[in-house]
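Visitor: 3D, please:
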Amino acid sequence: MYNSRPLIFIAHPLLGFVLDPLSEHYEALPLWVEENKQRLAEARVLVVAGEFRIEPALIDAMPQLGLIACFSVGYDGIDVPAMRARGIAVTHAMDANSEDAADHAIGLILAHRREIVVGDAKVRSGGWSNGSKALTRSLADTSLGIVGMGSIGQAIARRADALRLHTCWWGPTEKPDLPWPRADSLATLARDSDILVIAARAHAGNEKMISAEIIDQLGRDGLLVNIARGQLIDEDALIARLQDGRLGGAALDVFMQEPTPPARWQNVPNTILTPHTAGATDAAIATMMTMLRANLDAFFGGGRLPTPVT
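Guide: Here you go, the predicted model:
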């Protein structure tokens, strides 16, 4: 006889760590176990990581589905209007990791401009044997451009103020209450920035918004930082410009394909790469777990969802 607790499915192995805590209150089944798919028709909730696309066939196989609970902040893999049309609510983790993602962005900037990773390798390899010191670039009076001025973009800008950077930003929506000026266009922002940080929410309409032309505006002395989504950048154009020197450098936490193939970056100079960890801290994950539980409890209890995607 099946468990009487509400049945929910966990969509991705990446979220395997939520199975045990959720199983204390729900019958939580991993979707990646083939035999569990026999019970898809019973499930009312699907827990997902927002960067992964949900196939329509999966939704069709879950006729009782009433909630897609996105563990992460981003939900670009979910066709929200299509779900809404089917009467399926979507929730996410709001701005649970905004401060931590901003910390990571600043860390990438500091690591690249001050050559911290290069310096570490030099010490470990014996390259510092003569006691010489390499000159690195100061952040003082540097122009920082931020693409996307939501909670993460604003958190980056606040930190940039303390680091003596001059911040400007661009996004499709004007925000007159912000203290940082908005550029006329993305191209203008890239042209006028020494460092360009991508903090925008990804959606179907802005794929590869950081195009070859935008990268060229940033130029051979510019640094491109991405802690948003890999699909926002034309990655092939980025790699080509790093290899031939038309772009000064890149610091990336996200990629078109994840995990990104190591060989793709083997001969790409002036880069710092991290494995999509900008928002993955102990505090952020704990907050996301709390939000997920709150949304599940509200859904099954007939209450108001605390963090719906609107």
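Visitor: contacts and neighbour counts: CA atoms only from here.
Guide: Fine.
Visitor: all helices of the stretch 101-250 of the chain, in order?
Guide: Secondary structure of the stretch 101-250 of the chain, counting by DSSP state H, counting those that start in this stretch: helices at 116-125, 151-162, 186-192, 212-218, 235-244.
Visitor: how about the ones you listed, which one is nearest residue 96?
Guide: Closest approach to residue 96 among the helices of the stretch 101-250 of the chain is made by helix 151-162 (9.7 Å; CA to CA).
Visitor: and the closest one, which residues are buried?
Guide: Buried positions in helix 151-162, judged by neighbour count with 16 or more other CA atoms under 10 Å: 151, 152, 153, 154, 155, 156, 157, 158, 159, 160.
Visitor: list the buried ones in stretch 109-120?
Guide: Neighbour counts over stretch 109-120 (16+ other CA under 10 Å) mark 109, 110, 111, 112, 113, 114, 115, 119 as buried.
Visitor: and that stretch, end to end?
Guide: Stretch 109-120 has an end-to-end distance of 16 Å (CA to CA, to the nearest Å).
Visitor: who touches that stretch?
Guide: Defining contact as CA atoms under 8 Å, 6 or more residues apart in numbering, one finds that stretch 109-120 is touched by 136, 137, 138, 139, 225, 249, 251, 271, 272.
Visitor: another sequence for comparison is provided below:
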Amino acid sequence: MTIEILQTGPLLASCEKALAERYTVHKLHEQAAPSAWLRENGARIRAHAGSGVQADLMDALPNLEIIASFGVGYDNIDTRAAKARNIRVTNTPDVLNDAVAELTIGLMISLARRIPQSDQFVRQGKWPNANFGLFSELTGKTVGILGLGRIGKEIASRAQAMKMRVVYHGRSAQPSVPYVYYDNLEDMARDADWLVIIAPGGKGTEKIVSRKVLEALGPKGAIVNVARGTLIDEAAMVELLQNGGLGGAALDVFENEPSVPEALFSLDNVVLSPHQGSATNQTRDAMGALLVANLEKHFAGEPLISAVV
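Guide: Below you'll find the model as predicted:
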């Protein structure tokens, strides 16, 4: 008897192909009446592939054994409810570290040198009549990293290659890393030229980058967010970018994405990206392969590769 699994949204084509080769896959997002389908078929589902699973869906899947999430972040899965129901949860860490770290440095250089704006300057035919201007560089600057986990460490090593000084803030100091630890985020922001956010999302970190932190970063400081939009007080950030209280922002994520505050569109001290942190073919293929591998391990009764719960 084949194992029946559920998707509630589309996944990468290579991942969907691998799932279909191994399991009977049901796609709830393609059902005309999802609630009715769950009532009739939910008891047959043993696994969920994807993300965005809350307690109400778990209740509709009484025999659910595992949620294999596509992505390293799992703040959109109710892990407490999963644990209470003895449902395993996995994610796809490590395989996306390099891609996110590369984009982070790319965003920093783009903001420092105004690369998107200079591209438009040339395309709009302005170069023959004016010089574009002088901006900044990363060399010699201090970058404060909020969240020195797997990806944070990759960003740190690349920042050092750019001749930057690296400091960090997290829940606790890591004695094995060669960077200065700050136990107070506001203090780190005050001492840094750049603040890079790569901490997990969720209630525990919501608006951790407060107005006070942004003001401490100041009119010559810049913020980079490649984590979750909810970590920043977005309204305060927009206001400070507009009035000069904050020097610049390079943002790959937003509080209510794909909705982006329109006020950001007209600002020259901002670089915007549509949540592209892991968006490379090789990384997304690796993420899909890890999702499938976790399911295979579970149904073979073997230890999970990347268990969250």
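Visitor: and the TM-score between them?
Guide: Once superposed, the chains reach a TM-score of 0.93 (TM-score structural alignment, normalised by the length of structure 2), with 303 aligned residues with a CA RMSD of 1.6 Å.
Visitor: can you give me how far stretch 108-127 of structure 1 is from the chain middle?
Guide: Distance, stretch centre to chain centre, for stretch 108-127 of structure 1: 25 Å (CA atoms, centre = their mean, to the nearest Å).
Visitor: follow-up on the earlier one: now the buried residues of helix 151-162 of structure 1 in CSV, with distance to residue 295 of structure 1?
Guide: Formatted as CSV, the buried residues of helix 151-162 of structure 1 follow (distance: CA to CA, whole Å):
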residue, distance to residue 295 of structure 1
151, 21
152, 23
153, 26
154, 26
155, 26
156, 28
157, 31
158, 30
159, 31
160, 34
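Visitor: what about residue 178 of structure 1, neighbour count?
Guide: Residues within reach of residue 178 of structure 1, counting by other CA atoms under 10 Å, total 10.
Visitor: revised request: answer the last question for residue 78 of structure 2.
Guide: 16.
Visitor: ok, now how distant is it from residue 57 of structure 2?
Guide: 10 Å.
Visitor: hey, what's in contact with both of those two?
Guide: Between them, residue 78 of structure 2 and residue 57 share no contacting residue under CA under 8 Å, 6+ apart.
Visitor: structure 1: which residue goes with residue 23 of structure 2?
Guide: With TM-score structural alignment as the criterion, the equivalent of residue 23 of structure 2 in structure 1 is residue 26.
Visitor: distance of that match relative to residue 93 of structure 1?
Guide: Using CA to CA, we find residue 26 of structure 1 at a distance of 20 Å from residue 93 of structure 1.
Visitor: what about these two, which has more around it?
Guide: Neighbours per residue (other CA under 10 Å) separate residue 26 of structure 1 from residue 93, with residue 93 holding more: 27 against 19.
Visitor: for that one, give its distance to residue 20 of structure 1.
Guide: Distance of residue 93 of structure 1 to residue 20 of structure 1, given as CA to CA: 19 Å.
Visitor: could you do residue 168 of structure 1 as well?
Guide: From residue 168 of structure 1 over to residue 20 of structure 1 (counting by CA to CA), the distance is 44 Å.
Visitor: repeat for residue 55 of structure 1
Guide: From residue 55 of structure 1 to residue 20 of structure 1 the distance is 26 Å (CA to CA).
Visitor: excluding covalently adjacent residues, which one is nearest to residue 37 of structure 1?
Guide: residue 31 (6.5 Å; CA to CA, 6 or more residues apart in numbering).
Visitor: the closest residue to residue 188 of structure 2 other than its chain neighbours - how many residues pack around it?
Guide: Excluding its sequence neighbours, the residue lying closest to residue 188 of structure 2 (CA to CA, 6+ apart) is residue 182, at 6.0 Å. Neighbour count for residue 182 of structure 2, taken as other CA under 10 Å: 20.
Visitor: flag every buried residue along stretch 91-99 of structure 2.
Guide: Buried residues in stretch 91-99 of structure 2, counted by 16+ other CA under 10 Å: 91, 92, 93, 95, 96, 97, 98, 99.
Visitor: contacts only, for the alignment partner in structure 1 of the fifth one.
Guide: In structure 1, the position corresponding to residue 96 of structure 2 is occupied by residue 97, as judged by TM-score structural alignment. Residues in contact with residue 97 of structure 1 (CA under 8 Å, 6+ apart) are 73, 279, 280, 281, 284, 285.
Visitor: as CSV, the residues you listed with secondary structure and neighbour count would be great.
Guide: Output for the contacts of residue 97 of structure 1, formatted as CSV (DSSP: H, G, I helix; E, B strand; the rest coil; neighbours: other CA atoms under 10 Å):
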residue, secondary structure, neighbour count
73, coil, 21
279, coil, 24
280, coil, 15
281, coil, 13
284, helix, 20
285, helix, 17
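Visitor: mind putting these into a markdown table with distance to residue 192 of structure 1?
Guide: Shown next, in a markdown table, are the contacts of residue 97 of structure 1 (distance: CA to CA, whole Å):
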| residue | distance to residue 192 of structure 1 |
| --- | --- |
| 73 | 30 |
| 279 | 28 |
| 280 | 31 |
| 281 | 33 |
| 284 | 33 |
| 285 | 36 |
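Visitor: no more questions from me, cheers.
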